[in-house]
Structure formats: structure tokens, C-alpha cells
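A.B. asks: Pasted the sequence and its predicted model underneath.
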Amino acid sequence: MEDILRSIYQERTSQANTLGVLLIEKKLKSYHITDSFDVILLIIVKDAEQPIFIKHYSFGEKKAAMHIITEAQLKEWLLLGSNRKLFEWLDMSKVLFDRNEYIADLKKELWEFPFYGRKIKMGLEFSKLVRRYVDGKALFEEHLYLDAYNHVVHSLHHLARLAVIENGLHPELTVWHQVKQIEPEIFKLYEELVNSEETLEKRLELLFLASEFMIHSKIHLGAAHILDVLNAKDVWQINDIMNEKELLPYSLDLEIFLGYLIEKRLVEVVNVETKGHGILHRNYRVIEKLF
């Protein structure tokens, strides 16, 4: 198969912009990883007009997909975890071309999963967890149980991913299989939500109580990154927080995350007078340094 596809990628290996070429073949028990294609060609480039460029090919009775992605896009996916198949692709791939050991170093970094990288990813998962928990609880209190159920399922998923990352592993598509081995108590919460014979209202009530405890127990891990960043200045305006480069990946979850940290007494509000009578600027500063 590699010989057949060589004509597709060989020209690109001579271009200085190409960092690596990887081949991912469909396996019987993991066909979903290649999106039903027989083979994926993953080409990583330094720069390109489009961050993602895809082409499909047929050869005989088989089909192939070529994905050309920029280094910036690759790093974004790895940081945000927004393309989870990428981890399987990198893990299962055969390296066809590797400029200056770029791919070898990338795989080594993924395998070792440096603590700083884990700290950011734990922060992102924790912020999504808080968002789902807060929104779900609000819906529960409005007796919108099916909508609350949807949020609770997602919150447990983020809790599971957080536990996996905490243990130095990358969350895979089979995250529940991973977390069952690592933190079975989280897996048990999920089972109770899905399989319990209690009414939906009762299941949600019990899950919110248990989740609140679990979330609180993870707060020092989940908040470490954002508090590290906020410790760089004594007082922050919200616009500065929202536009701080290191915090941009938190996106729309940032304000609700900040509110949760205030509630948990890790961040405090600093009111500053404005020209308007009775109106104060609401600024923020860290109360407690975690590390």
C-alpha cells in the first residue's frame, strides 16, 4: 500500500515546508479511527494558506484520505483536545518521512506528557466541567430534567478526562475504559446515572451532590493554570483576563470559571471607584496561591 501511495506524498518530502509524513492503516477492530478509509496519509507542514487541507483517493477497491495540517493547527488540536483521533493517528502511525526528527520528538513529548502541558489541559477540562455542572444544576432547579441530564453526562465526561490527564495519560476515544481503571469512583457515578432504577429527578439530585464533592476535590488541580497566570499581576480587569494570550483557549467558559473561583474563595473581587456615582469597576485578584 505504501508503494501505491508514494506518488501522492513523495514530492512533498522534498519541500522544506514539510515536517513529517505519517501513514495510518485501517485495522479490523479500530476501523472508526480512519473514518472507514483504508488508509490515512497525515502530512504536517510548517505553514500553509489553509490550516487543514484534505483530499480523497481511490485505488482498486480501496480508498484513502490525505490530511495536510499546519504545525499551528496540530498544536491547537493537541492542546484543546478538539480532535481526539489525532492522538490515535500519532500513536498507530508508520512514519514515512521525518525532517530533523520532528515526528520522533513530537511522539516522545506526547508519551512523556510534560506536567506543564497537563496543567493547561486540566484547566481547560475543569473549566468545561464547571460550565456543564453550573448550567445543569440551574436547569435541574427549573425542573427541566432531560436538559439537566444532558449537562450532567457531559460534566461527568469532563471529570473523567480530567482524571485521565491527572494520571499523566492522554484521554482517548475510549475514555470510560481508561477511567474505569484509574478512578473507578467516577466510573461508578456514570453507571449510577445511566443504569439506576431511581426516577430521573432522584438520580440527578444524587449525582449533583456527588459531583459537587468530586469537583471540589479537583479544584486545586483544575485551577492551577489559571491562577498561575493571574498571579502575574496584582489586580486584573475582566477585559485583560479575557484577552490574556494564555487564557484564550478557555474562551466562553472563562467568566463562569472565574465566578466559580470567587465562590470557592480562590479569587476575590476588587471594587474600584468610577466617575459614575454609586458605580464601581469590578476587578479581580488571586487570594490563594496553590503552588
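C.D. replies: That came through, no problem. Numbers count the residues shown, from 1 in each chain.

A.B. asks: switch to C-alpha atoms for all contacts and neighbour counts from now on
C.D. replies: Fine.

A.B. asks: which residues in this structure form helices?
C.D. replies: Applying DSSP state H to the chain gives helices spanning 2-13, 71-80, 85-92, 102-112, 115-141, 145-166, 175-182, 184-195, 200-222, 224-230, 238-243, 254-263.

A.B. asks: got the buried residues for the first one?
C.D. replies: Residues of helix 2-13 classed as buried under the neighbour-count rule (16 or more other Cα atoms under 10 Å) are 5, 9, 12-13.

A.B. asks: ok, back up a step: okay if I get the helices of the chain as TSV plus distance to residue 58?
C.D. replies: Converted to TSV, these look like this (distance: least, Cα to Cα, whole Å):
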stretch	distance to residue 58
helix 2-13	10
helix 71-80	26
helix 85-92	20
helix 102-112	27
helix 115-141	38
helix 145-166	37
helix 175-182	33
helix 184-195	42
helix 200-222	46
helix 224-230	46
helix 238-243	45
helix 254-263	45
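
A.B. asks: What distance do you get for residue 185 to residue 42?
C.D. replies: As judged by Cα to Cα, to the nearest Å, residue 185 and residue 42 stand 38 Å apart.

A.B. asks: same deal with residue 175?
C.D. replies: For residue 175 relative to residue 42 (Cα to Cα), the value is 24 Å.

A.B. asks: out of those two, which sits in the busier spot?
C.D. replies: Applying other Cα atoms under 10 Å to residue 175 and residue 42 shows that residue 42 carries more neighbours, namely 24 against 16.

A.B. asks: another one to put next to it:
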Amino acid sequence: MEQKLRAIYQERASQESTLGVMLIEKREKVSPNTDTFDAILLIITKENETPVFSKHYTDGEKKAAMHIVTEKQLKKWLLLGTNRKIVDWLFNGRIIFDRNEFMEKLIIELKEYPFAGRKIKMGLEYAKLIRRYLEGKMLFEEKNYLDAYRHVIESLHHLARLAVLENGLPPEVTVWSQVKKMEPSIYKLYEELVLSDESIDKRLELLFLASEFLIHSRTADGAQHIIEIMGQKKSWTIQELHEQEELKNYSSDLEVFIEYLVDKEIIFVEGVLTKSEGIFHRYYSVRSEN
């Protein structure tokens, strides 16, 4: 397949804006990692009209996909972890064009995994974990067990990804095989929820009891990023927090995360009187020792 794709990637490689080209070939008979395609051409460019541009090809027997991705989009995916298969592609693909060693340096950087990048990822995963966990608990208390189960499963996935990040590695598509080796207690919790013969309400009840400590013990690490950002100013309005460049990535999880940290006395609230008697603005701050 590579031979037949050569003309396509050579044309792209000749363009000045192209930083690197990688070929990812199917490793199994059915390969969701390559979206079931026999081959993926991943082309990274300095700039492009659209952040992601895709084309599909076939030679009559096999099929291939080409994805042209801007450097900015690629780094956003890697920062936020919103495209999990991209890490698999970078680690398992083969570089076939590399301008100024861009691809090679990127992969080395990913493997070394600088701590600054890990902190924001941990914050994002922890914020998502808190939202799913609290929503699941509320649904459980309302006896909506199936809906609670779905939220709890999602919260455990975020807890698993957080545990992998704590170990200094990027979470992969096969995150549970990573967690089984790194954090067997979390894996056991997941296994008991999914495989137990107990009734669903009993499984959920046991999970809420068991997971409380695992979540609470990770608060300091999960909150580190937002605390460092908030430490840059004496106090913040909620709008200022939403507009802060890095905190924008928390999106709809930001406010529930802040309220959780207020409850844990990690973030503090100051009331500032409004023009209406008895009504106060809420300003948020962290103490310098945080």
C-alpha cells in the first residue's frame, strides 16, 4: 500500500508548509486504531486552510485515509487528550518525511513528557472526574441506577487516565491495560463494578464507598494547575476565570470544579457588596501557600 501512496505523500512533502509525514499501517485484522483502514497517512503542516483535512483512497482491494493536520491542532489534541488515537499513531507509525527532524523531536518530547504539560492534563481529567462522579452520586440517590452507572463508568475512566498521568505517561487507547499494571486498586474497582454478580444498586453503593478515598487523595495533584493559574492574581471573578487562556480548556466543567475546591477549602470565596442591598459578588482566590 505504501508504494501506491508514495506519489500522494511525495507531493505533500514537497510543499514548504509540510513539517512531517507518517505512515500508520493496520496491525490487526480489524483495527479501530486506524479507523478500520489498511493505512493512515498523517501529514503535519505549519498552516492550512482548515485545521484537519481528510481524504479517503482505495486501490480496489485495500483502503487508506489521509489526514492533513496543522501543528496547532496536533498540539491542542496532545495537550487536551481529546484525540486518543493520535498518541498511538505517533508512537507506532513510521516517519517517511521529516523536515528539520520535527516529527522525531515531537515523539521524543512526548516520551519524555514534560511536567508542565502533565499538570494541565491532570487538571482537566480531575475536573471531568469530579463532574461525572457528582452527577452519578446524585442519580444514585434518586434511584436512577442505570443512568448513575453510566456516569460512574465515565468517572472511573477519568480516574484511570489521571492515574496514568501521575505515573508520567500519556493515557493510551488501551488505558485499562496501563492501569492494571500501574494502579491495580483502580483496576480492581472497575472490574468489580463491571463484572460483579451483585445487583446494580449494590455495586454502585460499594463503589461510592470505595472510590471516595481514591478521588480525595488526588485533589492536590488534580487542582495544582488551576491553583497555579489563580495564584497569578489576588482574586478572580468567574468570568475572568472562564476567559483565562488555559482555563478555557476546562469548558463546562470549570464551575463545578471550582465549587468542589471551595467545598474542600482549597479555593476561597470573598463577598463583595453589589448595588443591591444584601447581594454580594463572589470573588475567588487561593492562599499563597497553595
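C.D. replies: Yep, it's here. Predicted model, so just to flag it, every value in this text is computed and none were measured.

A.B. asks: where does the TM-score land?
C.D. replies: The TM-score (TM-score structural alignment, normalised by the length of structure 2) is 0.97; 290 aligned residues with a Cα RMSD of 1.2 Å.

A.B. asks: Which one, of the helices of structure 1, ends up nearest to residue 281 of structure 1?
C.D. replies: Nearest of the helices of structure 1 to residue 281 of structure 1, taken as Cα to Cα: helix 238-243 at 9.8 Å.

A.B. asks: mean deviation of the closest one from structure 2?
C.D. replies: On superposition with structure 2, the mean distance recorded for helix 238-243 of structure 1 (mean Cα distance after the TM-score superposition for structure 1) is 0.4 Å.

A.B. asks: buried sites along that helix?
C.D. replies: For helix 238-243 of structure 1, burial by neighbour count (16+ other Cα under 10 Å) applies to 238, 241-242.

A.B. asks: again with stretch 184-201 of structure 1
C.D. replies: 186-187, 189-190, 192-193, 200-201.

A.B. asks: now swap in stretch 37-52 of structure 2 and tell me
C.D. replies: 37-45, 47.

A.B. asks: What lies in contact with that stretch?
C.D. replies: The contact list for stretch 37-52 of structure 2 (Cα atoms under 8 Å, 6 or more residues apart in numbering) reads 1, 9, 12, 17-26, 31, 34, 62-74.

A.B. asks: How far does it stretch from one end to the other?
C.D. replies: Termini of stretch 37-52 of structure 2 sit 18 Å apart (Cα to Cα).

A.B. asks: what's the spacing between it and its chain's center?
C.D. replies: 21 Å (Cα atoms, centre = their mean, to the nearest Å).

A.B. asks: just stretch 17-25 of structure 2 next, same as before
C.D. replies: Offset of stretch 17-25 of structure 2 from its chain centre (Cα atoms, centre = their mean): 23 Å.

A.B. asks: So which bit of structure 1 is it matched to?
C.D. replies: Mapping stretch 17-25 of structure 2 onto structure 1 (TM-score structural alignment) gives residues 17-25.

A.B. asks: show me what contacts the alignment partner in structure 1 of residue 271 of structure 2?
C.D. replies: Following TM-score structural alignment, the counterpart assigned to residue 271 of structure 2 within structure 1 is residue 271. Contacts for residue 271 of structure 1 (Cα under 8 Å, 6+ apart) come out as 280-283.

A.B. asks: of the residues you listed, closest to residue 93 of structure 1?
C.D. replies: Checking the contacts of residue 271 of structure 1 against residue 93 of structure 1 by Cα to Cα gives residue 283 as the nearest, at 48.4 Å.

A.B. asks: Between its first and last residues, how far does stretch 171-188 of structure 2 reach?
C.D. replies: One end of stretch 171-188 of structure 2 sits 18 Å from the other (Cα to Cα).

A.B. asks: what's the offset of that stretch from the middle of its chain?
C.D. replies: 15 Å.

A.B. asks: which outside residues touch it?
C.D. replies: Stretch 171-188 of structure 2 is contacted from outside by 84-85, 87-88, 156, 159-161, 163-165, 167, using Cα under 8 Å, 6+ apart.

A.B. asks: Just the buried residues from these, in PyMOL please.
C.D. replies: Selecting only the buried entries of these in PyMOL, with 16+ other Cα under 10 Å as the criterion:
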select buried, resi 84+85+87+88+156+159+160+161+163+164+165
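
A.B. asks: Thanks a lot, catch you later.
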